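Q: Pasting the sequence and the predicted coordinates here, then a few questions.
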Amino acid sequence: MRSYGQFCPIARGSEIFAERWTPIILRNLLLGCRTFNEIAAGAPGLSRALLTRRLRELERAKLVTIRPKATGRGSRYEPTPAAEAMWPVLHALSDWAEQWTDLTTEHADPDAVLWSWVRSHLRTDLLPERRVVVRFDCQNRGRRTLWLFVERGGAEICRFDPGFGDDVTVRIDDPVAFARWHLGSLPWADAVRSGAITIDGPRDLRRALPTWHGAPESHAESHPADAVRDGVTN
């Protein structure tokens, strides 16, 4: 990290926070990501080499503690109290961006939306106990396909066909509308009615799918982990 050579706290803080990808890495850590692969999954486009470099920089800045895993290879990455204290900064940035920036197709990557959904907005209490596979056909960015794999009250995102057959298919023709639904500014029914999202499958699963998404929570809660808002986790 290069120094601005200024005494100003804004300049000193920017030396750490304003590095490319650092806010995203901090967000992922504060959302509970603890392994290298978990952090990387929430930062599509970030190379593994640069992620390694940024994590080491955060360790030197005393925002991250890196420890060997108790079992197996690799490391665990734990945010320090200094990192936890970044929540108000992230929330302020989120509020500013919601008011002053536009959400465009460039930002509306369904992969990132699904990651955020599963990581911080999944209503595990409403998930079916039986295995359910939901295929998402994303019509932008090379027409990618992703899968939501639900089993035993948990879920994960798969970038390859899990091989159990698709129970529900969701076609995303307007990724901005999908992101707006995730952010809470567009009802699911309106997105489906407009043709932005098309869902096929058994009626019970079609009706249940949007209920698996939890409502955004206020960041006025007492614990940072409970203070996640859609604008921060997106």
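A: Looks like it arrived, so ask away. Residues are numbered from 1 along each chain as shown.

Q: alpha carbons only for contacts and neighbour counts from here, please
A: Will do.

Q: Just the helices from the protein, written as ranges.
A: 9-17, 22-30, 36-41, 48-60, 81-84, 87-100, 110-120, 175-183, 188-193, 203-208, 230-233 (DSSP state H).

Q: closest to residue 148 out of the ones you listed?
A: Residue 148 lies closest to helix 110-120 among those, at 8.1 Å (C-alpha to C-alpha).

Q: by contact count, what packs against the closest one?
A: strand 154-158, helix 175-183 (3 or more C-alpha pairs under 8 Å, 6 or more residues apart in numbering; DSSP states H and E).

Q: need these in JSON lines with mean neighbour count and distance to residue 208, can you?
A: Shown next, in JSON lines, are the helices and strands packed on helix 110-120 (neighbours: other C-alpha atoms under 10 Å; distance: least, C-alpha to C-alpha, whole Å):
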{"stretch": "strand 154-158", "mean neighbour count": "17", "distance to residue 208": "14"}
{"stretch": "helix 175-183", "mean neighbour count": "22", "distance to residue 208": "15"}
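
Q: who wins for proximity to residue 217 among these?
A: That would be helix 175-183 among the helices and strands packed on helix 110-120, by C-alpha to C-alpha, at 11.2 Å.

Q: Please convert the helices of the chain to CSV, extending it with distance to residue 133.
A: Listed next are those as CSV, based on distance: least, C-alpha to C-alpha, whole Å:
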stretch, distance to residue 133
helix 9-17, 38
helix 22-30, 25
helix 36-41, 20
helix 48-60, 29
helix 81-84, 35
helix 87-100, 32
helix 110-120, 14
helix 175-183, 19
helix 188-193, 19
helix 203-208, 10
helix 230-233, 24
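
Q: quick one on the thing from earlier: can the helices and strands packed on helix 110-120 go into TSV with extra columns for distance to residue 199?
A: Shown next, in TSV, are these (distance: least, C-alpha to C-alpha, whole Å):
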stretch	distance to residue 199
strand 154-158	18
helix 175-183	12
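
Q: Residue 204: which of these is closest?
A: So among these, strand 154-158 is nearest, using C-alpha to C-alpha, at 18.1 Å.

Q: how far is that closest one from where the chain is centred?
A: Relative to its chain's centre, strand 154-158 lies at 13 Å (C-alpha atoms, centre = their mean, to the nearest Å).

Q: Could you list the residues in contact with that strand?
A: Outside strand 154-158, the residues within contact range by C-alpha atoms under 8 Å, 6 or more residues apart in numbering are 114-115, 118, 124, 127, 146-150.

Q: Pasting the second one now:
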Amino acid sequence: MDIIGERWALMIIRELIFGPKRFGDIRAGLPGLSANVLTQRLEALEAAGIVQRRKLPPPASVQIYELTEWGAESEILFRIIGRWAARSPLLTPAFMSVASVVLSMRTMFDTERARDFDADIGFRFGAEHFRATVKDGTLTIEPGETDGADVVFSGDQNALVAMLYGGEALAPLESSGAVGVEGDPALFARYLTLFPLPEQAVPGNLPRQRA
């Protein structure tokens, strides 16, 4: 906690799990984070050896931030914390960045439900594209091209969250223009069932607040 306990630090690391980003891209995924605080946290994470920065060659010539090899090993922390936090009886819907949503699929994937399911699913969240492959009860999801996928989802990542974890139906979201699905909708509907949330903790077992 001395290394990553500052507010926003873990969320900044999470935003870099799937690859390098520019300063503005990190901030866009974390509403409420000021530029000054982001600068401070990035400097601290760089000093700790978790984040490194480099400048892309021309014609881009922009500075980007990325996790070090050791920093990337932190993904296991997000999976453990994510499953634990999903059991909160006080859990309420909130904005999730693209990185957070994709990481949640890695975290909540149920091997048993996917035993007889093989498919390639593409995701287009604006300029960020991912490719999910489910085969032999395993899930691989990484940044990549969506061409040739069995199904391609496009649209708002939080609309996807509403379907994955909130039980929202695809048709109304398509009608509203929030999402679009190219390919077999039944195959995509089956994919959405592979990510059950863990059983919530019982509120009665929570410690009482002191007056």
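A: Yep, that arrived. Not measured: the values here are computed from a predicted model.

Q: quick one, which of the helices and strands packed on helix 110-120 of structure 1 is nearest to residue 60 of structure 1?
A: strand 154-158 (32.2 Å).

Q: center of structure 2, which residue is that?
A: residue 100 (2.3 Å; C-alpha atoms, centre = their mean).

Q: For residue 69 of structure 1, find the nearest of the helices of structure 1.
A: Short answer: helix 36-41, nearest of these by C-alpha to C-alpha, at 11.1 Å.

Q: Provide the aligned range in structure 2 for that closest one.
A: Aligned by TM-score structural alignment, helix 36-41 of structure 1 falls on residues 23-28 of structure 2.

Q: which residues does residue 13 of structure 2 contact?
A: 51, 67, 71.

Q: re the thing from before, how much space separates the residue nearest to the centre of structure 2 from residue 14 of structure 2?
A: 7 Å (C-alpha to C-alpha, to the nearest Å).

Q: What of residue 147 of structure 2?
A: In terms of C-alpha to C-alpha, residue 147 of structure 2 sits 26 Å off from residue 14 of structure 2.

Q: Ok, residue 66 of structure 2 next?
A: Where residue 14 of structure 2 is concerned, residue 66 of structure 2 sits at a distance of 11 Å (C-alpha to C-alpha).

Q: do the same with residue 106 of structure 2
A: From residue 106 of structure 2 across to residue 14 of structure 2, the span is 13 Å (C-alpha to C-alpha).

Q: And those two? Which one has more around it.
A: Of the pair residue 106 of structure 2 and residue 14, residue 14 is the one with more neighbours under other C-alpha atoms under 10 Å, namely 21 against 18.

Q: for the counterpart of the more buried one in structure 1, what are its contacts?
A: Residue 14 of structure 2 maps onto residue 27 in structure 1, with residues paired by TM-score structural alignment. Applying C-alpha under 8 Å, 6+ apart to residue 27 of structure 1 gives the contacts 90, 232-233.

Q: quick revisit: I'd like the contacts of residue 13 of structure 2 laid out as a markdown table, including distance to residue 171 of structure 2 and neighbour count.
A: As requested, those are arranged in a markdown table below (distance: C-alpha to C-alpha, whole Å; neighbours: other C-alpha atoms under 10 Å):
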| residue | distance to residue 171 of structure 2 | neighbour count |
| --- | --- | --- |
| 51 | 41 | 23 |
| 67 | 38 | 25 |
| 71 | 40 | 19 |
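
Q: of those, closest to residue 160 of structure 2?
A: residue 67 (26.5 Å).

Q: Which residue in structure 1 aligns with that closest one?
A: Looking across to structure 1 (by TM-score structural alignment), residue 67 of structure 2 lines up with residue 79.

Q: Name the nearest residue to its match, sequence neighbours excluded.
A: residue 64 (4.6 Å; C-alpha to C-alpha, 6 or more residues apart in numbering).

Q: tell me the contacts of that neighbour?
A: 55, 58, 77-80, 83 are the contacts of residue 64 of structure 1 under C-alpha under 8 Å, 6+ apart.

Q: for residue 128 of structure 2, same thing?
A: Residue 128 of structure 2 touches residue 143, counting by C-alpha under 8 Å, 6+ apart.

Q: Please pull up the equivalent of it in structure 1.
A: Checking TM-score structural alignment: residue 128 of structure 2 goes with nothing.

Q: repeat for residue 3 of structure 2
A: In structure 1, residue 3 of structure 2 lands on residue 16 (TM-score structural alignment).

Q: count of neighbours near that match?
A: 19.

Q: Residue 75 of structure 1 too?
A: 16.

Q: try the one 10 residues further on
A: Applying other C-alpha under 10 Å, we find 13 other residues in the vicinity of residue 85 of structure 1.

Q: Kindly report the same for residue 86 of structure 2.
A: 17.

Q: right, and it touches residue 198 too?
A: Yes. Counting by C-alpha atoms under 8 Å, residue 198 is a contact partner of residue 86 of structure 2 at 6.7 Å.

Q: What is the neighbour count of residue 138 of structure 1?
A: Residue 138 of structure 1 sits with 21 neighbouring residues when counted by other C-alpha under 10 Å.

Q: distance of it from residue 101 of structure 1?
A: 24 Å.

Q: now swap in residue 112 of structure 1 and tell me
A: Taking C-alpha to C-alpha, one finds residue 112 of structure 1 at 18 Å from residue 101 of structure 1.

Q: Out of these two, name the residue with the larger neighbour count.
A: The neighbour comparison of residue 112 of structure 1 against residue 101 (other C-alpha under 10 Å) goes to residue 112, with 17 against 8.

Q: The more buried one and residue 200 of structure 1: what is the separation?
A: Relative to residue 200 of structure 1, and taking C-alpha to C-alpha, residue 112 of structure 1 is found at 22 Å.

Q: Next: residue 70 of structure 1.
A: Distance from residue 70 of structure 1 to residue 200 of structure 1, by C-alpha to C-alpha: 44 Å.
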